[in-house]
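Asker: Pasting the sequence and the predicted model now:
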Amino acid sequence: MKKDIYVVGAVIIENEKILCAQRGPTKALPYKWEFPGGKIEKDESPQEALQREIKEEMHCKVEIGEQIDYTVYEYDFGIVHLTTFYCKLMEGKPSLTEHASIKWLSPNELSSLDWAPADIPTIEKLSKVFLAK
């Protein structure tokens, strides 16, 4: 039986661009793009986990806004439950610690990257939201 893995992702928006992070070569799903974040620890809320992960991975602080999506995707290594949130950069600039690369893209450019499958429903929602503006 596959393990359930609960994770959070930050859709960090600045100047109408969204932060995209490319997974490193030694990670599961190497070189796939994702929204930065990580696993929810025991006794942590999704928002607390996201604050902690962004601070650890990106060396910056975000304000967490409303939830965008909740996706369940079955990979070879387990079943990922991904919750994504709108985030605003409050302190610092994102830096590379665990990711191979980061990019700031406009919503209509997101689909040009090779995303981890669990992140794709969030991208589709973001495209609809920004098209509606």
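Answerer: Right, received. Where do you want to start? Numbers count the residues shown, from 1 in each chain.
Asker: hey, let's count contacts and neighbours off CA atoms from now on
Answerer: Will do.
Asker: Helices of the chain, start to end?
Answerer: With DSSP state H as the criterion, the chain has helices at 46-58, 120-132.
Asker: before we go on, here's another structure to hold up against the first:
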Amino acid sequence: MKNLQVVAAIIIYQGKILCVQRGRHEFDYLSDKFEFPGGKVESGETGEEALIREIKEELSMDIRIDSLFCTVEHQYPDFFIELNCFICRVSSYRHTLHVHQQSAWMDPGLLAELDWAEADLPAVYQLIVEKPF
């Protein structure tokens, strides 16, 4: 079973959080689910370097990483994921979707209304309770 080191950006702009929706995925349980954008940490990269690279590739956005928000460990049926979620800022809401089917800027209190990937749920619930921005 694979063990993946993954990073995610909780991107905040004017009090709203960017949520992105996956398209079809090789694992049905991840298809069409919302997530915080990000991806796998490659060999030789720090989590922060991977996150900056992934957000540039996926959304054509430049982010400023503020801090690590939480770490989630989750066992999916086909792999184990360690997900480090970072609070990030941007200077504009503009982005281009390169790998996701849609996006939404959401008020933190409404995050639970989306259909999230399971590994993202602990961060979603923590954001709703703590409102760290």
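Answerer: Done, it's in. Because the structure is predicted, anything quoted here is derived from the model rather than measured.
Asker: on that earlier part again, compare the helices of the first structure and report which one is nearest to residue 4 of the first structure.
Answerer: Smallest distance to residue 4 of the first structure across the helices of the first structure (C-alpha to C-alpha): 15.1 Å, for helix 46-58.
Asker: Could you list the residues in contact with that closest one?
Answerer: Counting contacts by C-alpha atoms under 8 Å, 6 or more residues apart in numbering, the residues outside helix 46-58 of the first structure that touch it are 7-10, 36-41, 60-62, 64, 83, 93-98.
Asker: Stretch 113-127 of the first structure too?
Answerer: 29, 32-35, 68-69, 71-73, 80, 82, 84, 107-108, 110-111.
Asker: What remains of those residues if I keep only buried residues?
Answerer: Among the contacts of stretch 113-127 of the first structure, those scoring as buried are 29, 32-35, 68-69, 71-72, 80, 82, 84, 107, 110 (criterion: 16 or more other C-alpha atoms under 10 Å).
Asker: what's near enough to touch residue 20 of the first structure?
Answerer: 33, 34, 35, 36, 102, 103, 104, 105.
Asker: ok, the closest residue to residue 131 of the second structure other than its chain neighbours to residue 79 of the second structure distance?
Answerer: In this structure, residue 131 of the second structure finds its nearest non-sequential neighbour in residue 108, 7.2 Å apart by C-alpha to C-alpha, 6 or more residues apart in numbering. To residue 79 of the second structure, residue 108 of the second structure is 29 Å away according to C-alpha to C-alpha, to the nearest Å.
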